[in-house]
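A.B. asks: only geometry, no sequence info:
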């Protein structure tokens, strides 16, 4: 009790000891920051080679898709003596196979730790399908091989995208997905003239060249060593197929890619006819004019993906789509140099939408479900590309009953462009909710 009133003794403080302790803490913190920065640089360098492999693989995988376009009539119509309807059906058959099989393909990709085995098998299978297309003795065997080729292609492309998403650093997925988007569009762009050059020497050589390129892509994928951590439990098939149902926010990027591919489907069909019927352009001139669209699309996807990491993806995707829709509506009113400028602007705005939409898919999904998520993204795009030519042709034929030919073209482009505008306006409140919640930038 006698100690209650006594003050506690003051602790002695050595100022020199405190000074040296603070200095040591600063040194330790500086070393930790330096080590962390060094690890970050090392990590980036370690991901560079796998990223280049994935980008190059996507380029090789996409080349055969459009290589057959320049010789489509000779490869199908002339060879098997079938009409224009069946030539168009040949194109759609691949998309039907891809659409039907994509959910299962995504689940298979995610069930495989590392995903490389599925990728190699799909690319080898794709190569064999092109061999079957070259050797098919009847039209119906040709269509069966085409159906299987669509399955193999969607599996390979979804696997490449899943691997690319794995390589995306946290918070910086825009640049990676933008680079992959650029390689995808570049493959589509280069495939058309490459197929034309091969077809001049040998029409059926296009199929054999496509088979060789797919096999090269399979061999190229063997260079990839990046694997998913072994501690990650592969999801079950039922879990994979329920991913999109459990995460309805994925419908936002899916809707954007559906509308964008639908619009591009109208470009490669109805706009090409407009260039022929109204602008009186020959095939070479039409190809050059379309390149004004596709080249900016390909080369600006990476810069826009990188920009989305800084300024945000939601606003960029919605703004790019809105402006693209407005430009699209003007197609029937421009000619000459103005049309070239319009095509270039369309390519720029498409890149501004495409790269962020891929990055949003990655942001909204977990690592173990990338295969399913990107398979769904590819399905939405394939459906849009398949419906686009049918919609454009249907609108054009219907409008020609009451309007002149040029007015029918103009209103077709106005209607399709309005879909882009509506997509941006309707989705904007939902994108704002995602941005406020912090799930996307």
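C.D. replies: Arrived safely, thanks for sending. No experiment lies behind these values; they were computed from the predicted model shown. Residues are numbered from 1 along each chain as shown.
A.B. asks: contacts, neighbours, all on C-alpha from now
C.D. replies: Fine.
A.B. asks: Next, the buried residues of the strand or helix carrying residue 339.
C.D. replies: Take DSSP states H and E as the rule and residue 339 turns out to sit in helix 336-363. Neighbour counts over helix 336-363 (16 or more other CA atoms under 10 Å) mark 339-363 as buried.
A.B. asks: hold the first one in mind and look at this next one:
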């Protein structure tokens, strides 16, 4: 743990007790950063109907309050990870927390809708920095043997933010008003900034990490590519008209140009050689597939619970909160299990749990009532928590210091792309399986049938993810030398 003590104020050098306390406080700062980035999405979603009334705007206009935040994260998370590797992760994380905090205040004080949207984009940039660099800092703050536990803690805080957001947002809307859902981030941001500044290890500029220039061309191409894809998935909502098709074609063209630019760049944003590692490629692919499936519970669940089971809004919200609550309770134990039994083994075990849960949802009946939905959901979410913690640990445990930021950014990106894809594609599968153009008015039997078909597709995707994880592990064992991240 000498790395933690070097170059910062904190515990006395050489004090094991002081070092342990510094590790805990450093993790507290990282955890709070992860919590804030999750709250930034979930609390704003609840306020959209109110904001539409306040600003006399349509839903298509106020949805940009959420889209601006998500697009900023999706398009920039890899770039800020790489920038952190180059100029210093501590310095950039402190800047990201500061930006998030200031932007939160600007959101709460915004006099017009478009100024609010602009402030949300700035808040998203801060959140992208926080998400990318918190995971990257784990390797510098905890021993390798405890990487899983630390990843589990970060996953737990992310789940708590997702679960807490709707209820916290509702309370703030009913009390102080809509501005409070943004201003509440300010004191938490100040606390996170204090903890990070006080306890995170100082940046070290070695010859390798300091060499080269930032890849502006690659950054621009990747941002345009990801932005076009995310807009196609979110604005189109599964119905691809001319605009959606044009955006998808733009994303495909941008991806090709990005790969070409990275292959020629002297100091690329992403070293394409790292994707030759079968473990990394499999981990990113499984992360995207599992996130796609998990979004199904948020897309399909509300309609099944309200239309097929006839639950009221309050009960629907309560049932939907079970998933994030289970993930929050499972995260830390999952990290300890990953440390004990191995990250790769627990990755497959977590995927198996998700597959069992989705399979159970694909055959459940309305006669089983709410229990027929909640019990498989608990299995699915617990499996997801185990998978996410173990998969993140497997990816980040052996990354070199000069690549932690960008690899963390790519890992977070795979998850975000899975979420936006799941919202669109699985929503389209649900609508098609329900044989209706408007799910909100569909017959309860049709909704139940659509739910079962959609989760059958989800279970199939998880089986493919298991095959990908096992195949990646097999290929890695056959590689000469078994090295990780070639060319890094």
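C.D. replies: Nice, I can see it. The shown structure was predicted, so the numbers you read here are calculated from the model rather than taken from an experiment.
A.B. asks: Give me the TM-score for these two chains.
C.D. replies: Scored by TM-score structural alignment, normalised by the length of structure 1, the superposition of the two chains gives a TM-score of 0.82; 401 aligned residues with a CA RMSD of 2.8 Å.
A.B. asks: rewinding a little: what's the matching range in structure 2 for the helix holding residue 339 of structure 1?
C.D. replies: Residues 370-397 of structure 2 are where helix 336-363 of structure 1 lands when matched by TM-score structural alignment.
A.B. asks: ok, which stretches of the stretch 251-400 of structure 1 are helices?
C.D. replies: 251-266, 272-277, 283-311, 313-328, 336-363, 370-399 (DSSP state H, counting those that start in this stretch).
A.B. asks: Show me what the second one packs onto, helices and strands only.
C.D. replies: When contacts are defined as 3 or more CA pairs under 8 Å, 6 or more residues apart in numbering; DSSP states H and E, helix 272-277 of structure 1 packs onto helix 283-311.
A.B. asks: coming back round to it: mind giving me the packing neighbours of the helix holding residue 339 of structure 1?
C.D. replies: helix 173-201, helix 251-266, helix 283-311, helix 313-328, helix 370-399.
A.B. asks: Let's see that with 6 Å instead.
C.D. replies: helix 173-201, helix 283-311, helix 313-328 (3 or more CA pairs under 6 Å, 6 or more residues apart in numbering; DSSP states H and E).
A.B. asks: between those helices, which one is nearest to residue 412 of structure 1?
C.D. replies: Nearest to residue 412 of structure 1 among these is helix 313-328 (10.2 Å), distances taken as CA to CA.
A.B. asks: and the angle from the closest one to helix 173-201?
C.D. replies: 40 degrees (axes from the mean of the first three to the mean of the last three CA atoms, to 10 degrees).
A.B. asks: Measure how helix 313-328 of structure 1 sits relative to helix 283-311, angle-wise.
C.D. replies: Using the same axes, to 10 degrees: helix 313-328 of structure 1 against helix 283-311 is 150 degrees.
A.B. asks: average gap between helix 313-328 of structure 1 and structure 2?
C.D. replies: After superposition onto structure 2, helix 313-328 of structure 1 sits on average 1.9 Å from its aligned residues (mean CA distance after the TM-score superposition for structure 1).
A.B. asks: any idea of the angle that helix forms with helix 251-266?
C.D. replies: Using the same axes, to 10 degrees, helix 313-328 of structure 1 lies at 20 degrees relative to helix 251-266.
A.B. asks: Does anything pack onto helix 313-328 of structure 1? Which helices or strands?
C.D. replies: helix 336-363, helix 405-437.
A.B. asks: now the residue mapped onto residue 139 of structure 2 from structure 1, nearest residue through space, not along the chain?
C.D. replies: Using TM-score structural alignment, the equivalent of residue 139 of structure 2 in structure 1 is residue 165. Nearest non-adjacent residue to residue 165 of structure 1, counting by CA to CA, 6 or more residues apart in numbering: residue 362, 6.2 Å away.
A.B. asks: Residue 369 of structure 1 too?
C.D. replies: residue 110 (5.9 Å).
A.B. asks: Having no further points to raise, I will conclude here.
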